[in-house]
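> predicted model, plus sequence, below.
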Amino acid sequence: MVDFNGWDMPLHYGSQVDEHHQVRNDCGVFDVSHMCVIDVHGADAKVFLRRLLANDVERLDRPGRALYSAMLNEHGYIIDDLIAYLMPFGYRLVVNAATREKDLAWMHSIAVDFQVELRERTDVALLAIQGPSARVRTIDLLDRSRAALITELMPFQGLEENGWFIARMGYTGEDGLEIMLPAEQAAGFFGDLVGAGIGPVGLGARDTLRLEAGFNLYGSDINDEVTPLTANMASTVAWEPRERDFVGREALAVQLAAGGWPQLVGLVLEDRGVLRPRQVVRVECDGEGEITSGSFSPTLGKSIALARIPAGAGERAEVEIRGRWHPVRIVKPNFVRHGRPLI
């Protein structure tokens, strides 16, 4: 057990590598109740979120649909990344635990201009069941109505059923579910999952799984000194319609027009060693960058990393490991998806 932003969290339950393979090959369950869930109510809920987020909740065209977005400050830097769901009462946001206090403070500062209410849902727990067998294995443990809902869910959609909110999404690059349920029911359901052979998974495997999938981690790959353009998140910025004045739009437009911003890429180590955060990356265009996240990939059997490097780099670079330069290959920043290597 380790401290994680004030939460006691399991680093692993015995073997981080075994837990990683469990998710890639079958399925595992994560207790991610540390994530902050915020419900947005009120007549101006949509207008408020169209101002708050770089992505546009107008794109959510059916109940339960979700989108990924950054929440920016006036300079275009990322305050946090989050998921927003369209709900019958308004919207539901899921933000990072580490940024909870500053996120809520920022949201309330923007909300003063809108008829909107923000409610932090401290009464719910969140369990993520991830892996190619996740939906089938979970259905076997649920009543008929919840099982039927799971069979109908589209990717990036979540729906309510008898006090539970069940979404088809996750942070591992696999198919799976994220289930919000009353906090007092979480331990019992977690026990049911583990009892059915769905192994528990800790923070260690969660990090290697999300790194293989190329997903950002706030505080490592993105922070309030990074914009979506330099974080491989340009697709999450909705520039149309032009009249939508989201926070940070003007500063981000200046960066977009100037071009030449650093890029977040994937790295694959060509020889032995382990890529780690903050190691220096030297690229062919005579510039330097830095690894933001790095680790050994259990699925690929190689060391991989995300790194922010100067624009215009080619396909090769070098990384300094313990005073020596090692060759790396520059790839798109996603390495494994649905169990299949992409590099």
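Cool, got the structure.

> only C-alpha atoms for contact and neighbour calcs from this point on.
OK.

> could you report the neighbour count for the closest residue to residue 298 other than its chain neighbours?
What sits nearest to residue 298 in space, not counting adjacent residues and going by C-alpha to C-alpha, 6 or more residues apart in numbering, is residue 17, at 6.6 Å. Neighbourhood size, residue 17 [other C-alpha atoms under 10 Å]: 15.

> likewise residue 28?
Other residues within reach of residue 28, judged by other C-alpha under 10 Å, total 27.

> circling back to that earlier point, is the residue nearest to residue 298 in a helix, a strand, or coil?
Assigned by DSSP: H, G, I helix; E, B strand; the rest coil, the conformation of residue 17 is helix.

> put this next to the first one:
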Amino acid sequence: MPNKTPLHDAHVAAGGKMVDFAGWELPIHYGSQIEEHHAVRRAAGMFDVSHMTVVDIQGAGARDYLRYLLANDIAKLGETGQALYGCMLDHQGGVLDDLITYYLADDFYRTVVNAATRDQDIAWMREQAGDFDVDIVERDDLAMVAVQGPEARERVIDVLNAAAAESLKPFRAISHGDYFVARTGYTGEDGFEVLMPESEAEGFWQQLVEAGVQPCGLGARDSLRLEAGLNLYGQDMDTSTTPLESNLGWTVAFDPGDRQFIGRKALEQQKADGVPRRLVGLVMGRGGIPRTGSTVHTDNGEGQVTSGAFGPTTECPVALARIPAGEFEEVEVELRGRRLKARVVKPPFVRMGKVRI
């Protein structure tokens, strides 16, 4: 049986079409994925992301441990609540997961990892702890709601009466009573991701509904993140790909040169040899929708669509694709035996409600 979040009954009561996602029963939509998508781009929508895993890392060795565990360098974090996005790699440089890490104190950090990789992530984190003086604690007592869109912050601040969050900068978080409010998201829009005790989740959700925030499902979350050019673990990257091949080279901190993080040697070797593949954006006409796995033909060989859909905001098909290294203005995507032209662009396709292609 799939796991259920604290908001499960609220989803069912609101008419959510429930599906199994990474072992969790979650709404794919509440009637119209397109309307939910537009609600986030134009006003405010919210997502139940309580299936994601919150892990607190505490102890005198927490900082050194995370500098070894992650390809990005948490030494960049020095202000309470400051956040950093990056990848956790295996020793071959393959991506085990992408996650956000929050600095709460020199000996206290909080990470949020993906539901689909929950068990392997925690097992890996504990295995790599070795002699570091750290405690790794899964916070399964917390729920999480993402509220996104140009009006999202205003709605959350009003509901929580959290005036302190008005001046919160992107990739920063504050504690507000029992709530942890972070100015982060996965849609390409402004907003908050809010952690709270499970017992508070349904009340918070209903208050947001009354404030005019649109409940949204997994379908809109996927189309929004794709338009925003954000990778989905298991599709756009996994252990068979490195950050350098996944448009995430900017998240790898090679400086300082004496910091030894897991996967560093493999990434340095790949850089020296030349990165063989890269993740790009594709824009197509109306002849077909690029789907995951579709073959991409280039002058340097074949690639593959990793994520593709019709973009409700772009009003055209868009995709992320991993293709051979090289500079291309145009490629061909094979759909049902036909080769259709696609323009190569740098993601994102949409940011803060504005089409960028």
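That came through fine. Not measured: the values here are computed from a predicted model.

> got a TM-score for the pair?
Here the TM-score for the pair of chains, by TM-score structural alignment, normalised by the length of structure 1, is 0.97; 339 aligned residues with a C-alpha RMSD of 0.9 Å.

> related to what we said a few turns ago, distance of the counterpart of the residue nearest to residue 298 of structure 1 in structure 2 relative to residue 343 of structure 2?
The alignment partner of residue 17 of structure 1 in structure 2, by TM-score structural alignment, is residue 34. Per C-alpha to C-alpha, to the nearest Å, residue 34 of structure 2 is found 24 Å from residue 343 of structure 2.

> what's the answer for residue 259 of structure 2, then?
Counting by C-alpha to C-alpha - residue 259 of structure 2 and residue 343 of structure 2 are separated by 39 Å.

> show me the contacts for the residue at minimal distance from the centre of structure 2.
Central residue of structure 2 (C-alpha atoms, centre = their mean): residue 186, 5.1 Å from the mean position. Residues near residue 186 of structure 2 by C-alpha atoms under 8 Å, 6 or more residues apart in numbering: 221, 224, 225, 230.

> most neighbours of all those, which one?
Most surrounded of those: other C-alpha under 10 Å gives residue 224, at 26 neighbours.

> assign it to helix, strand or coil.
Local secondary structure at residue 224 of structure 2 is given as helix here, using three-state DSSP.

> map it onto structure 1.
Under the alignment (TM-score structural alignment), residue 224 of structure 2 maps onto residue 209 of structure 1.

> ok, now which ones touch the residue lying closest to its match once chain neighbours are set aside?
Nearest non-adjacent residue to residue 209 of structure 1, counting by C-alpha to C-alpha, 6+ apart: residue 172, 5.0 Å away. Shown in contact with residue 172 of structure 1 (C-alpha under 8 Å, 6+ apart): 130, 206, 209, 210, 212, 213.

> now residue 172 of structure 1: which helix or strand?
Assessed by DSSP states H and E, residue 172 of structure 1 sits outside every helix and strand.

> circling back: any chance of CSV for the contacts of residue 186 of structure 2, columns distance to residue 322 of structure 2?
Converted to CSV, those look like this (distance: C-alpha to C-alpha, whole Å):
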residue, distance to residue 322 of structure 2
221, 22
224, 20
225, 17
230, 14
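
> for those, which one is nearest residue 109 of structure 2?
residue 230 (23.9 Å; C-alpha to C-alpha).

> does the closest residue to residue 117 of structure 2 other than its chain neighbours count as helix, strand or coil?
The shortest distance from residue 117 of structure 2 to any non-neighbouring residue, by C-alpha to C-alpha, 6+ apart, is to residue 97 (7.0 Å). Under three-state DSSP, the three-state class of residue 97 of structure 2 is strand.

> now do the helices in the stretch 101-250 of structure 1.
For the stretch 101-250 of structure 1, applying DSSP state H, counting those that start in this stretch gives helices covering 134-139, 144-152, 183-195, 203-213, 249-258.

> list the buried ones in the last one?
Buried residues in helix 249-258 of structure 1, counted by 16 or more other C-alpha atoms under 10 Å: 249, 252, 255.

> mean shift between it and structure 2?
Mean deviation of helix 249-258 of structure 1 relative to structure 2 after superposition (mean C-alpha distance after the TM-score superposition for structure 1): 0.5 Å.

> which residue in structure 2 aligns with residue 258 of structure 1?
Using TM-score structural alignment, the equivalent of residue 258 of structure 1 in structure 2 is residue 273.

> against residue 41 of structure 2, how distant is its match?
Separation of residue 273 of structure 2 from residue 41 of structure 2 (C-alpha to C-alpha): 41 Å.

> likewise for residue 155 of structure 2?
According to C-alpha to C-alpha, residue 155 of structure 2 and residue 41 of structure 2 sit 15 Å apart.

> the two - which one has more neighbours?
Using other C-alpha under 10 Å as the criterion, residue 155 of structure 2 and residue 41 rank with residue 41 on top: 26 against 22.

> pretty sure that one contacts residue 150?
Yes: if you go by C-alpha atoms under 8 Å, residue 41 of structure 2 and residue 150 touch, sitting 7.1 Å apart.

> give me the common contacts of those two.
Common neighbours of residue 41 of structure 2 and residue 150 (C-alpha under 8 Å, 6+ apart) are 189, 352.

> can you give me the strands in the stretch 201-350 of structure 2?
With strands called from DSSP state E, counting those that start in this stretch, the stretch 201-350 of structure 2 shows them at 214-215, 277-284, 295-298, 301-311, 316-324, 330-335, 338-345, 350-351.

> er, the stretch 51-200 of structure 1 I mean
Secondary structure of the stretch 51-200 of structure 1 (DSSP E, counting those that start in this stretch): strands at 66-72, 78-87, 90-95, 117-120, 124-130, 158-161, 164-167, 176-182, 199-200.

> before we move on, the earlier item: quick one, which of the helices of the stretch 101-250 of structure 1 is nearest to residue 59 of structure 1?
helix 249-258 (17.8 Å).

> got the angle between that closest one and strand 66-72?
If you take axes from the mean of the first three to the mean of the last three C-alpha atoms, to 10 degrees, helix 249-258 of structure 1 sits at 90 degrees to strand 66-72.

> so what touches helix 249-258 of structure 1?
54, 74, 75, 76, 227, 229, 261.

> what does stretch 276-284 of structure 1 give?
By C-alpha under 8 Å, 6+ apart, stretch 276-284 of structure 1 touches 220, 288-295, 305, 307, 309-310, 313-314, 316-321.

> put the buried members of these into a ChimeraX selection.
Restricted to buried positions by 16+ other C-alpha under 10 Å, the ChimeraX selection for these reads:
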select :288,289,290,291,292,293,294,295,305,307,309,310,313,317,318,319,320
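
> so stretch 320-328 of structure 1 aligns onto which residues of structure 2?
Mapping stretch 320-328 of structure 1 onto structure 2 (TM-score structural alignment) gives residues 334-342.

> ok, now stretch 91-98 of structure 1?
Taking TM-score structural alignment, stretch 91-98 of structure 1 hits residues 109-116 over in structure 2.
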